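[1] the amino acid sequence is not available; the structure is as follows:
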């Protein structure tokens, strides 16, 4: 039984946070495109960012801010323009964004972190942002998480939000999160943004370590299409407003908090994978028997990222050969005769040998996984360079609890790991072929 419970409220569920999302005119569609999360007090801040050598201005900005001072009061996110590969003017735009918000909030620009999402090579529409920031600050609310979650999405079908609560030192402690992501999703990290709030008191170095480990077990373990982006940012604030004793080193309370942080990140990561562009179902790859967790996750990520595996899942084809091939090329040594593969409850391959199985029933299992989805399958993407908000309906209530399960055992080691992905459909090509045209 989990040591926490799910609650409502997203990033405003923890004490001492407000959020807002508005339409500032950054997206020609007229849909929400500017989001803000603010802590009532200065919070410990940590971040994990893209490993791409081509980075958005906001990524470099945040890295520099966090290296200089691991504290923040606010996170500002614009959707519509990535502000990546925009040169020195893009850097100035990012800096001006922080300065404008700082003036409106009456705080230091150094206390503001930034995120952007949209088309690479496009600068933020600064005139729209200048006019939008006062409205955004005026809209801040202790129940504003949903509006913020809606303002950060681009090609997403659904908003992504979660909040959990546990007890530390006999006081409630909460962690909330919102995220966006649908395409250009691959470990290290992906075209995703995730913002996490917490009301525990944690030392800066420990909070960063916790977040990095949580990212490896969540956002760095999902894949949609094998592409890593320029803007990936996971930012987490911890403001201490729960009034619990400060957690400064690993121990029972730190482990409890990290487990809840990981659970929040994994929920958001799975929601991103399930919302993969054109996807019809979520895949969860479970690997056991490896030398260590890192090796197990490497095999799992390779299987989840295989275009052949993903295509087979979309075709409802229980093709275990593609799973075996992907496991074998993951770069992790194991003996072939120790390999076992299951699809749901169907054992397909055991001790390096194929087994007879009911192919029709296994295919029906894959069909049922897609049928369990609440995401609409009849959308028509209308992406173009002038409108990042496609008519893929923004429908709340996304389910991530019924994935296709691929279970792989590679030996007798203690290493176990998971990765999440989605199937690869015809619509993925359509959406991305029309993305800027």
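    That came through, no problem. What you see is a predicted model, and the numbers here were worked out from it, not measured in a lab.

[2] going forward, measure contacts between C-alpha atoms and count neighbours the same way
    Noted.

[3] for residue 370, the count of nearby residues, please.
    Neighbourhood size, residue 370 [other CA atoms under 10 Å]: 22.

[4] and residue 360, how many neighbours?
    As a burial measure, residue 360 scores 11 neighbours (other CA under 10 Å).

[5] surely it is in a strand?
    No. Using DSSP: H, G, I helix; E, B strand; the rest coil, the assignment for residue 360 is helix, not a strand.

[6] tell me who's in contact with it.
    Going by CA atoms under 8 Å, 6 or more residues apart in numbering, residue 360 touches no other residue.

[7] ok, so what distance separates it from residue 281?
    For residue 360, the distance to residue 281 equals 19 Å [CA to CA, to the nearest Å].

[8] check residue 74 too.
    As defined by CA to CA, residue 74 lies at a distance of 35 Å from residue 281.

[9] one more: residue 212?
    Distance from residue 212 to residue 281, by CA to CA: 27 Å.

[10] mind checking which of these two has more residues around it?
    Each of residue 212 and residue 281 has its neighbours counted (other CA under 10 Å); residue 281 has more, 30 against 19.

[11] and the strands in the stretch 201-350 of the chain?
    Using DSSP state E, counting those that start in this stretch, the strands found in the stretch 201-350 of the chain span residues 222-223, 233-238, 282-290, 340-343, 346-350.

[12] also this one, for the comparison:
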């Protein structure tokens, strides 16, 4: 009898979201930080949830990150997270830190829990103080429910220059119990490992301790959120937070649990789906680009080369113009910091080979252009240094990107 692999056991939930797992509620409200759109959101669970997070590698970190780190460090448990858009609360000094703690306090009071059981996240313009009166009013206006419309309200409240909301859901059977996972994210510009101007929120009803959840998150982040890039800039506010409230009733998950690989696969698929949606929704973008690098000595080397290729402005502009300019790709490979033999390099746009073992190959420019005009395409690189592979995702660079960022504050 065939033994199912973890990737086969995990199933995507149609229109899944952060409320797909049991016991979670959400909402979004208009506090007035933005002209019309919702700008304050909450995810809440009455059952305390094991929590884990990863944060931006930028040494300039916004006040909400300090507050969330403080919250998680106390018990490793959270009841929820309060989020605002329109203002990053970054580079705002002592007042900004006080405001982030006040935001946490207001949310905790609203839901009748201890202050340290809430996390805080903010996104928007750097260097401006939060309007705390509006924040307070927005928090009071929140009325989280389990309805899909509430998940959509949260997804809308966290957006900045994003054109679309980003969500997904997955499920699997662990210990005979249905375990579910859902996610929501925002991110459009200043997207570059590690991680991006992005906020990612993942909920699950799995039973798992915070230390094991953190280990799982660290394991999947390098292959997902850290493998996307839009414009090479790294934000001050990036955060991915996972909440596990244990309502599925499975046996506690850890690396020694026989179905640990299933949970890891579910977390990986959730993170990868959100990461790809962020890359596709890059500011002004029209195309999602996937780069697969094969045949390297180590996976990190393959990943590094893939990120360099998809992050190259010349590659990105060629993608926008549907120009099969493979010279830009091999040039990016050469400056990636990874050692390889160019005479053994093969490059293909999908299945269209344009360079074979370091030699140009005659190919149909027309067919290549048709392929590159799709809203999603793949660049494949084959080398002969080893057996490891890596994948990265990004988007094209367009006139609209310049327009958006030329007037971001105004």
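    Now that the structure is in, tell me what you want to look at. For clarity, every value in this text was computed on a predicted model and none was experimentally measured.

[13] quantify their similarity with the TM-score.
    Once superposed, the chains reach a TM-score of 0.96 (TM-score structural alignment, normalised by the length of the second structure), with 402 aligned residues with a CA RMSD of 1.2 Å.

[14] ok, the most centrally placed residue in the first structure - contacts?
    When CA atoms, centre = their mean is applied to the first structure, the residue found nearest the centroid is residue 269 (4.1 Å). Residues counted as contacts of residue 269 of the first structure (CA under 8 Å, 6+ apart) are 218, 219, 222.

[15] alignment lookup: it to the second structure.
    Using TM-score structural alignment as the criterion, residue 269 of the first structure maps onto residue 275 of the second structure.

[16] equivalent analysis for residue 51 of the first structure, please.
    Matched by TM-score structural alignment, residue 51 of the first structure corresponds to residue 57 in the second structure.

[17] can you count the residues close to the closest residue to its match other than its chain neighbours?
    Leaving out its chain neighbours, the residue that sits closest to residue 57 of the second structure by CA to CA, 6 or more residues apart in numbering is residue 194, at 5.8 Å. Number of residues near residue 194 of the second structure (other CA under 10 Å) recorded here: 22.

[18] relative to residue 379 of the second structure, how far out is residue 194 of the second structure?
    For residue 194 of the second structure relative to residue 379 of the second structure (CA to CA), the value is 22 Å.

[19] what's the answer for residue 262 of the second structure, then?
    From residue 262 of the second structure to residue 379 of the second structure the distance is 29 Å (CA to CA).

[20] what do you get for residue 186 of the second structure?
    25 Å.

[21] higher neighbour count, those two?
    For the pair residue 186 of the second structure and residue 379, the greater number of neighbours falls to residue 186 (31 against 24), based on other CA under 10 Å.

[22] trace that one over to the first structure, please.
    The alignment partner of residue 186 of the second structure in the first structure, by TM-score structural alignment, is residue 180.

[23] what residues are up against that match?
    Counting by CA under 8 Å, 6+ apart, residue 180 of the first structure has contacts 149, 152, 153, 154, 156, 159, 160, 192, 193, 194, 272.

[24] sec struct for it, please.
    The local conformation at residue 180 of the first structure, judged by three-state DSSP, is strand.

[25] what do you get for the one 4 residues further on?
    Three-state secondary structure (criterion: three-state DSSP) places residue 184 of the first structure in coil.

[26] gap between it and residue 256 of the first structure?
    Per CA to CA, residue 184 of the first structure is found 32 Å from residue 256 of the first structure.

[27] one more: residue 181 of the first structure?
    Noted for residue 181 of the first structure: a distance of 27 Å to residue 256 of the first structure, by CA to CA.

[28] of these two, who's got more company?
    The neighbour comparison of residue 181 of the first structure against residue 256 (other CA under 10 Å) goes to residue 181, with 32 against 17.

[29] isn't the more buried one up against residue 191?
    Yes. Applying CA atoms under 8 Å, one finds residue 181 of the first structure in contact with residue 191, separated by 5.9 Å.

[30] how about residue 56 of the first structure: what's its closest non-neighbour residue?
    residue 84 (3.7 Å).

[31] need the contact list for the one you found.
    54, 55, 56, 57, 90, 120, 121, 122, 123, 230, 231 are the contacts of residue 84 of the first structure under CA under 8 Å, 6+ apart.

[32] same thing but at 6 Å, please
    56, 57, 120, 121 (CA atoms under 6 Å, 6 or more residues apart in numbering).

[33] so which of those belong to helices?
    Among the contacts of residue 84 of the first structure, the residues falling in helices (DSSP state H) are residue 57.

[34] what subset of the contacts of residue 84 of the first structure is buried?
    Neighbour-count burial (16 or more other CA atoms under 10 Å) applied to the contacts of residue 84 of the first structure gives 56, 57, 120.

[35] please identify the residue in the second structure that aligns with the last one.
    Residue 120 of the first structure maps onto residue 126 in the second structure when the alignment is built from TM-score structural alignment.

[36] my guess is its match contacts residue 88, does it?
    Yes. With contact defined as CA atoms under 6 Å, residue 126 of the second structure counts as touching residue 88 (5.3 Å).

[37] just the buried residues of stretch 63-74 of the first structure, please?
    Buried residues in stretch 63-74 of the first structure, defined by neighbour count with 16+ other CA under 10 Å: 63, 65, 66, 70, 71, 72, 73, 74.

[38] residue 306 of the first structure maps to what in the second structure?
    Matched by TM-score structural alignment, residue 306 of the first structure corresponds to residue 312 in the second structure.

[39] pull the number of nearby residues for the residue nearest to that match when sequence neighbours are not counted.
    Nearest residue to residue 312 of the second structure, sequence neighbours excluded (CA to CA, 6+ apart): residue 332, at 6.6 Å. Using other CA under 10 Å, residue 332 of the second structure has 22 other residues around it.

[40] thank you kindly, that will do.
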